[in-house]
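[1] can you look at this prediction? I've put the sequence above it.
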Amino acid sequence: MTGRDERVAELLRQHGRTFAQQAGIRLADTPSPLYRLLVLAVLLSARIDAGIAAAAARELSRAGFRTPRRMADATWQQRVDALGRGHYRRYDERTATMLGDGAQLLLERYRGDLRRLHDDAGSVAELEKRLQDVPGIGPTGAAIFCREVQGVWTDVAPYVDDRAAQGARLLKLPSSPKGLAGLVPAADLPRLTAVCVRATLDDDVR
C-alpha cells in the first residue's frame, strides 16, 4: 500500500460517511430510500449547515414522509413542524411548500418512483436536467443526488462534481472523475466524494 493509499484509507475511516448515511438513509435502488435522498438533496441545497439538513431529513422520515405519496398527503403545517424539530427553521415554510409540490410532480410524472426518472434519462446530463424539474433542486441539488446515488445507480459513476473536485485538490488527490475513482473500489466512491466535499467545509478534514 502506497502512502497515498494509506492516506485515502485514513480519510475514509475518519470522515467517510456519506451525507445519506448522516441522515440515516440506507441507500438502495428502491423507491423510499431514493426519495429520501432526493429530499435530503433539497434540504442541503439551502445555505444551511449539513448537520441541520441531515437532522431535518431524519425528522421528516420519523414523521412518516418517506415516499412522495406520504409527503403529498401531509399537510403543509405537518411538514413545517417536522422541519422545525430538525431545527431547519430559517427556510422551513418555503421548503415545506417545495417538498409538497415536488412530491406531487413525482407522482404525476413518475408514479412516485425515481427509478422511472432514472430509466427515462438517457445520460447523466439528462438525469441532472430531470432532477432539476423538481422544486428545490437546482444544479447543486442535482449534483448532491448524483454524487450520493452513484453507488446504487452505477451507470452514473464515476460522478465527481465541481465541489468534490475542489475538495480533492485541497486534499492533494486527483480531481478528475477517473482519477478519483481509481483510488477506491467503486462501492467506496460515494464515501470518497463525501470526504472531498467535507474538505471544502471543515479544516479538520483538510
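    Nice, I can see it. Numbering: from 1, shown residues only.

[2] switch to C-alpha atoms for all contacts and neighbour counts from now on
    Will do.

[3] residue ranges of the helices in this protein, please?
    3-15, 19-22, 31-44, 50-62, 68-73, 76-85, 92-110, 114-120, 124-131, 139-149, 162-170, 177-181, 189-199 (DSSP state H).

[4] would you mark the buried spots in the fourth one?
    Read it as helix 50-62. 50-61 (16 or more other CA atoms under 10 Å).

[5] same check on the longest one?
    Neighbour-count burial for helix 92-110 flags 92-93, 95-107 (criterion: 16+ other CA under 10 Å).

[6] next, count neighbours for D5.
    12 (other CA atoms under 10 Å).

[7] quick check: it touching P185?
    No: contact criterion CA atoms under 8 Å: D5 and P185 do not qualify, at 11.8 Å.

[8] residues in contact with the nearest residue in space to A50 that is not next to it in sequence?
    Once flanking residues are discounted, A50 sits nearest to L44: 6.2 Å by CA to CA, 6 or more residues apart in numbering. Residues near L44 by CA atoms under 8 Å, 6 or more residues apart in numbering: 50, 53-54, 141.

[9] alongside the first one, take a look at this:
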Amino acid sequence: MDTSEVITRLLREHGRTYADEAGITLHDKPAPLYQLLVLTVLCSIRIRAETATAAARELFAAGLRTPRAMADSGWQERVDALGRAHYVRYDESTATALGDGAELLLDRFHGDLRRLREQAGGDTAELRGLLQEVPRIGPVGADIFCREVQAVWPELRPFFDERSRSAAADLGLPRTSSGLAELVPPEDLARLAAALVRVSLSKSATEELRAA
C-alpha cells in the first residue's frame, strides 16, 4: 500500500476527531472551545478515550456547556454526570477540577478561550503553557487540545504530538509535522492527527494497515 492509500484509509476508518465523538461541533466561538477544554480535562488522566468522550456528552446533556454553567453547577451534579458515563475513580477530583477551571476561565479570560489565544500571540509554546494553568491539564492535555483545535485555529497547523508522530513512523509515514502536513489539505490535519492517535491505541488497527 502506498502512502496515499494509507492516508485514505486512515481518514476513512479512523479520522473522526475526539471533539466530534464527544458531540462538539467545533467553531472558533466561546461555547464549543470551552467544551473542547472540558473534553481535554476529561482525557488528561489514564482513562479510555471512549469513557472520556461519554463523560463529556453527559456533562453537556446536563447543560454544562459554558464556563458560567459549569461554575454555577453543584459539585454533586458534576459527579453524578460523570458517574452516568462510568467515569469512576476520578469522578470526584475531576468534578472539582472542572469547577475550579471554569472559575479560572471566567476570572482571567471572561469565559472566552479566544482571549487565551490572543494572549499567546500565535506562539504555540506560550499557548501550551497557558493551557497548563487550567487544573488537571498538563503537557499531554495541552497536546490533546492543540491537536483538535488546529481545525479552527490555523496558526497552530500543523500540530502533531509525539504520540501521533510515532504512530505515523510505525506506518512508514513521515515522522515530522511538516512532512505529515504535505499529505493532506489543511482542513484535514486535525482528522489525520486524531486518526494516528486512534491507531496508536489499537494494535490490531496498526497491524491491519501495515499488512495491507
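    On my side now, so go ahead. Being a predicted model, the structure only gives us computed values, none of them experimental.

[10] one step back: now render the buried residues of helix 50-62 of structure 1 as CSV, adding distance to Q22 of structure 1.
    Formatted as CSV, the buried residues of helix 50-62 of structure 1 follow (distance: CA to CA, whole Å):
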residue, distance to Q22 of structure 1
A50, 9
G51, 8
I52, 10
A53, 10
A54, 6
A55, 8
A56, 11
A57, 10
R58, 9
E59, 13
L60, 14
S61, 13
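
[11] tell me the two of these that are most distant?
    With CA to CA as the measure, no two of the buried residues of helix 50-62 of structure 1 lie farther apart than A50 and S61, at 16.6 Å.

[12] what's the spacing between the residue nearest to I25 of structure 1 when sequence neighbours are not counted and L12 of structure 1?
    Nearest residue to I25 of structure 1, sequence neighbours excluded (CA to CA, 6+ apart): P33, at 6.3 Å. Computed as CA to CA, to the nearest Å, the P33 of structure 1 to L12 of structure 1 distance reads 23 Å.

[13] do the same with W153 of structure 1
    For W153 of structure 1, the distance to L12 of structure 1 - CA to CA - is 21 Å.

[14] just H87 of structure 1 next, same as before
    28 Å.

[15] and D113 of structure 1, by the same measure?
    For D113 of structure 1 relative to L12 of structure 1 (CA to CA), the value is 31 Å.

[16] what about D155 of structure 1, how many neighbours?
    Counted with other CA under 10 Å, D155 of structure 1 comes out at 11.

[17] if you could redo that for E208 of structure 2, that was the one I meant.
    Neighbours of E208 of structure 2 (other CA under 10 Å): 10.

[18] follow-up on the earlier one: right, and the residue nearest to I25 of structure 1 touches R26 too?
    Yes: shown here, P33 of structure 1 and R26 form a contact pair, counting by CA under 8 Å, at 6.7 Å.

[19] so which of the two has more stuff around it?
    Neighbours per residue (other CA under 10 Å) separate P33 of structure 1 from R26, with P33 holding more: 19 against 13.

[20] who's in contact with the aligned residue in structure 2 for the more buried one?
    Matched to structure 2 by TM-score structural alignment, P33 of structure 1 sits across from P32. By CA under 8 Å, 6+ apart, the residues touching P32 of structure 2 are 24-26, 65.

[21] now L37 of structure 2
    F145.

[22] quick check, A190 of structure 2 in contact with C146.
    No: applying CA under 8 Å as the test, A190 of structure 2 and C146 come out as separate, 9.0 Å apart.

[23] now list whatever residues contact both of those two.
    F159.

[24] thinking again about what came up before, just the buried subset of the contacts of P32 of structure 2, please.
    Buried among the contacts of P32 of structure 2 by 16+ other CA under 10 Å: 24, 26, 65.

[25] return the closest of those with respect to S200 of structure 2.
    I24 (22.9 Å).

[26] residue contacts, that closest one?
    Here I24 of structure 2 is in contact with 32, 35-36 (CA under 8 Å, 6+ apart).

[27] roughly how far apart are it and Q119 of structure 2?
    From I24 of structure 2 to Q119 of structure 2 the distance is 24 Å (CA to CA).
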